[in-house]
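**Student:** Sequence and computational prediction follow.
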Amino acid sequence: MPEHARIRSLEEYHEAYRRSTETPEQFWAEVAEPFTWRRKWDSVMNSDMAAGHNDWFQGARLNITENCLDRHLSTRGNKLAIVYEPNDPHTRHLRLTYRELHQEVCRFANVLHNNGVEKGDRVCIYMPMIPQLAIAVLACARIGAIHSVIFAGFSANAIADRVNDAQATVVLTSDGLNRGAKQIPVKRVVDEALESCPSVRRVIVTEHLGWPVHMQEGRDVWYHEEAEGVAKTCPAEEMGAEDPLFILYTSGSTGKPKGVVHTTAGYMVWADYTFRNVFQIEENDIYWCTADIGWVTGHTYLLYGPLLAGATSLMFEGVPTYPSPGRFWEVIDKHSVTVFYTAPTAIRSLMAHDINHVLAYSLDSLRVLGSVGEPINEEAWHWYYTHIGKERCPIVDTWWQTETGGVMISALAGITPSVPARAGLPLPGVLPVLLNQDGSEIEGNDQEGYLAIKQSWPGIIRTTYGDHERARQTYFAPYPGYYFTGDGARRDENGLYRIIGRVDDVINVSGHRFGTAEIENAINQNSHVVESAVVGFPHDVKGQGIYAYVICPEGVPEAEVERQRIEASIIETIVAEIGRIAKPDKIQLVSGLPKTRSGKIMRRILRKVAEGDTTNLGDTTTLLDPLVVDEIISGRK
């Protein structure tokens, strides 16, 4: 990265921000210059925000893995690329240098080729957090296949939805996975999903736990058998700048998950630029992002960003509290981690345990702390700053989304202001605005409104897979000329942004977004349910919890044991349809829902009740049945 692209002071930030907004094409051309290109671009940026059309580095030819791996071999071939820390602290950790990772990626790419995977094919990956997951993702990119990683906690139905939407021909999985004290039969879940996925013709299984699994003849093969004697070199497929790199499914305000598409060149430049500058990465850093690669944070800031920058990235299979609540801090000391990036949910859950779990470790290696997934509350910020950073490590509270590709608003570590409960200033190239309901921009500081972005940036979502109109309607149609984030925000007296929360029907649970419609659709599959309504409510650990109001065909059962039976059955249905991650925190059986005379559910009232704020419900006399509100309040969980 050229020196001008690396921000080292507040003055340099302001200059970079000015240039990126006044002359964006020149700015990004200079940032992109040092990458390995087979062919340079004809134009830097072509954007029609109203139509949701955004092209970057058009005409360029490249392969992202040459930039993640090959270009580092001459100078960093023996440097650690990935350090793998397993679930069980007594199991040996694994280290891969850039040269070793390059060889493993090439070998996996050759196995994919040998199993008929070609440029443009979609490959779904449902694997534990083991090195083979990272290798598989890069192997797909190496040969121009489009990878779609599915978090290995989603149900068989959720996998099938994603595989069918992508029309994937190949699925990559493992025999099983470890997650804390649990072991999960991953292959069995995939087998169940693929009963309704006719496009899949090959399943490649990585051996991880040594479990016997059912292998369907003609479809399923073991990776270790396929890799025997396979070459460790594989030429990188030449890709166009706007060729899709990956599809990542995210929840929306309708029931069907949408496949967010990111393309090759713009995503690459954005991932690298934001990673280096937000975390102020140095050559000898040991960097640890605790996110699963099944989420976008794992894509951009565990895998692509660190490898593009030639950094060392730690990959962790386990959970923060196994085998004890000191596990994160033990891993930091063990590997001398310097930059640590985790979620407020994890911080809040660890705050609840005895502080001696922290005090047992020195944490002296730490230099920068990061937070991702949702705004970090002030209490958690101060605990993190005081007990983990020892009041010497800057905290970067990063705001971004699956659709933005990388960080949009954040402090740059030690460079720009880091204030509790504020994301901070926008990164160069990001033009945030606050809008009122009619779409007019709200000028000045100390203001609140809907957060939107008014200029394209390299990492912007390109489309939703197979349905561009859905992308346009979701992100670009609400306020023409802007990318609409779906978040409310406040710009404080110093111009720093504070994210207030969602303004649409999406719940942010532990940093993972779920559309209320998606959960309602799952609940309504249950035979005990006539109708349901789902809202978010404040949760001490997860940020937001899920509160479900459910109408049963026979009304609300009087017997507590019967109510519990129905609630348990509903939870089973949600786990089967989506996965345990979408399990409601509270289910309230009700005889009716507050509806207008036109049949619209008044979610505002349900949110207030879930939050325990029943003093200001507004005018309920216009409802079809105002008495139902009193019943819901009296039965509140």
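**Tutor:** Looks like it arrived, so ask away.

**Student:** drop to CA atoms for contacts and neighbour counts, all remaining ones
**Tutor:** OK.

**Student:** Tell me how many other residues crowd Gly229.
**Tutor:** Counted by other Cα atoms under 10 Å, the residues lying close to Gly229 total 8.

**Student:** what are the ranges of the strands in the stretch 351-500 of the chain?
**Tutor:** 368-371, 395-397, 432-435, 447-453, 463-464, 483-491, 497-502 (DSSP state E, counting those that start in this stretch).

**Student:** another one to put next to it:
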Amino acid sequence: MSDFEFVPTQKQVEESNIFRFMKKYEISSLPELSKKAKEELEWFWSEVDKDIGIVWDSPYNQILDSSKGFAQSKWFVGGKTNIYKSTIEKFVKLTPDKVAYHFISEDGQTSKLSYRELDQKVSKLANGLKSLGVKKGDVVAIYLPMIEEAILAILASAKIGAIQTVIFSGYSTDSLHIRLEDCNAKILFVSDGFCRKGKSISQKETMQKAIQQTKVEKTIIVNYKKIDEYEKSENIVFYDDLTKSQDSVCETEIMDSEDPLFILYTSGTTGKPKGVVHVHGGFSVFAGHQAAYLIDLQAQDVLFWPADIGWITGLVWNVYGLLIMGAGSVIYDGALDYPSSDRVWKILSDYNATIFGISPTATRLFKKNNEEPLKNFSLDKIKNIPTTGEPLDEDSWWWLFEKVGNKKIPIMNLSGGTEIGGAMLSVFPGMKLKPSTVGIPVPGMNLDVVDDDGNSVKNENGYLIIKSPWPGMTRGLLNDDKRFIETYWSRFSNIWFHGDYVFVDEDDLWYMRGRTDDVINVSGHRMSTAEIEHTVISHEKISDAASIAIPDAITGEAIVVFFVADNKNDSDLESTVSDFIGEKIGKVAKPKFVFQLSDLPKTRTGKIMRRLLKSKLLGKEIGDLSSLENPQILDEVSKIG
């Protein structure tokens, strides 16, 4: 008999959006819904569209067109819409005075916007952009921290039919330049500086160098922390000057369902970043589906999910999905543990957040700091805890479940990607849970696990594939059709190969085992880096870990483990860690090298940069370190050989 650590109450089941949807169509269970959605794909997505209330200026005449093949699928063909109409424009009529956003800066400054105020400010900026000559199809680049103007720039671009590309504000000159150049951005938004852990961060020099030899015509400067000084010129426009005299009413551009909404860049394992393209129609329906059914976002909810809008997580749940549901969000610009380690818990308590999104890396940080949030803060309003970004280890799952959820709240672990448009695997309301599971394939997506020959497997690790189209799938990689085909469609015929390594247990619960390029092959034995790392982290003296593969003349590949001790005074734990791995997984998994570090190299969003550990260890080119929160950690890694 299966051991489920979380069993939902009847109230948790019946009050969810997914239960309401199933009840409407007399569907008795999630497996039944998944089966029906798989067999009647077009019926399902059409009903989702109606259920979440997407606004169409002209109805579509065909739900799905795959006549040119799975890879070239189009959704809601012939339909006319604009995602703005299904978000702000819709709710400014229904709930104009409801707070859409609370904004908090690291130094404690706060502000808020109702749906009415949001609509007015978006319209003023939209008119300002039009005055600069921005029109439908132009690309607007947004290189801003997590502030009010970043949200406004995203929405104003969508409203007038411009294509937005949000670029993480921590990126370097080279990273910014390659994105501006690739998408031919016409406008660039940048701040006059921001703060991280009390330190002033300038964007001026980075911006000035990055726009060289690009097609950026105007740079719009947002007044934020007054770190950088600018002079108005033909190419420099101040945000406040641009918007102050504009009309607060602006007509929304009517778009075709397949017109581009945004380009979001995601790093490839090799080569330049991939420009992932998403469109108005399909993404509207998919983002609403993600918000409504996966994390159960409802109009009365307040979401606090500190995920940067430069990532798909931020765009789906902090912007478009949130606003399609007419809910509210708290947007925080700053480090999660500054000025004190209880910053996150205080925000959750002060704003009565009902949904708390967090990354596995941040969870491990809280766990390492021995946080006890329930002892000092009222978190009883929280109903769901979604988490994504990388595989969630069991120890971190238990920490969230016990220390934040008080063993009463589901940990809604989910997995997807920029190219997916959100999540493809998720825990759903009403599910019985085991530690670290990513739940089930989201209804409306046809997933499977296969071996090297494409045969379905269960109770063993395999490759994740997608067999049918879905509305949120990218319409390709910008300027690189060849790479699109090679990356996702070359492994199996007419099947999306995502590159994830997964496992499905006897109860049909799915688990992430890492990326296929993170699978280590030692003497013919295949292991995932995630499995190794989760094993190391389960040791009572270890708080975090990363593993990589390096070439080995005898075994083909060898395992290298980096770890962080729970107590910084603990040392000489390398042999302990090595023996522990051998005991828990087997002798074949014992690493060739084990290194203790004071921390792991991480981006400002908490992603562990294993690639940099490998490059430093092997003496290879390190490359751009601008997105790292702690680049000095790499100095602790010595070259081998």
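**Tutor:** All right, it came through fine. All of these numbers come straight from a predicted model, not from anything done at the bench.

**Student:** Now the TM-score, please.
**Tutor:** Remark: TM-score between the superposed chains equals 0.81 [TM-score structural alignment, normalised by the length of the first structure]; 548 aligned residues with a Cα RMSD of 2.9 Å.

**Student:** Out of the strands of the stretch 351-500 of the first structure, which is the most enclosed?
**Tutor:** By mean neighbour count, with neighbours taken as mean count of other Cα atoms under 10 Å, strand 395-397 ranks first of these at a mean of 30.

**Student:** can you tell me what part of the second structure that one aligns to?
**Tutor:** With TM-score structural alignment applied, strand 395-397 of the first structure matches the range 411-413 in the second structure.

**Student:** Which position in the first structure pairs with Arg196 of the second structure?
**Tutor:** Under TM-score structural alignment, Arg196 of the second structure pairs with Arg179 in the first structure.

**Student:** for its match, what are its contacts?
**Tutor:** 87, 317-319 (Cα atoms under 8 Å, 6 or more residues apart in numbering).

**Student:** any idea how far the counterpart of Ile293 of the first structure in the second structure is from Ile151 of the second structure?
**Tutor:** Mapped onto the second structure by TM-score structural alignment, Ile293 of the first structure lines up with Ile309. Distance from Ile309 of the second structure to Ile151 of the second structure, counting by Cα to Cα, to the nearest Å: 8 Å.

**Student:** These two: which is more packed in?
**Tutor:** Shown here are Ile309 of the second structure and Ile151; by other Cα under 10 Å, Ile309 has more neighbours (25 against 20).

**Student:** Was I right to think that one contacts Ile147?
**Tutor:** No: using Cα atoms under 8 Å as the test, Ile309 of the second structure is too far from Ile147 to be in contact (10.0 Å).

**Student:** Now do the strands in the stretch 251-400 of the second structure.
**Tutor:** Under DSSP E, counting those that start in this stretch, the stretch 251-400 of the second structure gives strands at 255-256, 260-266, 274-279, 302-304, 328-333, 355-356, 385-387.

**Student:** Just give the number of residues close to the aligned partner of Lys258 of the first structure in the second structure.
**Tutor:** By TM-score structural alignment, Lys258 of the first structure lines up with Lys274 in the second structure. Lys274 of the second structure sits with 23 neighbouring residues when counted by other Cα under 10 Å.

**Student:** Ok, Leu392 of the second structure next?
**Tutor:** Leu392 of the second structure: 26 neighbours (other Cα under 10 Å).

**Student:** show me the contacts for the match of Lys258 of the first structure.
**Tutor:** Lys274 of the second structure neighbours (Cα under 8 Å, 6+ apart): 265-268, 477-478.

**Student:** Buried only: go through those residues for me.
**Tutor:** Neighbour-count burial (16 or more other Cα atoms under 10 Å) is assigned, among those, to 265-266, 477-478.

**Student:** which of the residues you listed sit farthest apart?
**Tutor:** Thr266 and Leu478 (11.5 Å; Cα to Cα).

**Student:** Give me the common contacts of these two.
**Tutor:** 274-276.

**Student:** and which of these is nearest to Lys368 of the second structure?
**Tutor:** Distances from Lys368 of the second structure to these, taken by Cα to Cα, are shortest for Lys274, at 34.2 Å.

**Student:** any idea how far the closest one is from Ala141 of the second structure?
**Tutor:** Using Cα to Cα, Lys274 of the second structure is found at 16 Å from Ala141 of the second structure.

**Student:** Helices of the stretch 101-250 of the first structure, start to end?
**Tutor:** 131-143, 156-166, 186-194, 223-226 (DSSP state H, counting those that start in this stretch).

**Student:** To Ile546 of the first structure, which of these lies closest?
**Tutor:** Here helix 156-166 is closest among the helices of the stretch 101-250 of the first structure (Cα to Cα), at 18.5 Å.

**Student:** and the closest one, which stretch of the second structure?
**Tutor:** So helix 156-166 of the first structure sits over residues 173-183 in the second structure, by TM-score structural alignment.

**Student:** how close does that stretch sit to the first structure?
**Tutor:** Its aligned residues in the first structure lie a mean 0.4 Å from stretch 173-183 of the second structure after superposition (mean Cα distance after the TM-score superposition for the first structure).

**Student:** how far is that stretch from where the chain is centred?
**Tutor:** 21 Å (Cα atoms, centre = their mean, to the nearest Å).

**Student:** quick one on the thing from earlier: checking the contacts of Arg179 of the first structure against the second structure: which ones persist?
**Tutor:** Retained in the second structure (both residues aligned by TM-score structural alignment, their matches' Cα atoms under 8 Å) from those: 87, 318-319.

**Student:** Return the member of the residues you listed nearest to Pro212 of the first structure.
**Tutor:** Asn87 (20.4 Å).

**Student:** Mind telling me what element that closest one is part of?
**Tutor:** Secondary structure from DSSP states H and E places Asn87 of the first structure outside every helix and strand.

**Student:** Please say which position in the second structure it maps to.
**Tutor:** For Asn87 of the first structure, the residue aligned by TM-score structural alignment is Glu106.

**Student:** before we move on, what about Thr464 of the first structure?
**Tutor:** Using TM-score structural alignment, Thr464 of the first structure pairs with Leu477 in the second structure.

**Student:** For that match, give me its contacts.
**Tutor:** So Leu477 of the second structure contacts 274-277, 483-484 (Cα under 8 Å, 6+ apart).

**Student:** Taking the residues you listed, tell me the two that lie furthest apart.
**Tutor:** Farthest pair in the contacts of Leu477 of the second structure, by Cα to Cα: Val277 and Arg483, 13.5 Å.

**Student:** Please compare the two by neighbour count and tell me which comes out ahead.
**Tutor:** Neighbours were counted for Val277 of the second structure and for Arg483 using other Cα under 10 Å; Val277 has more, 23 against 15.
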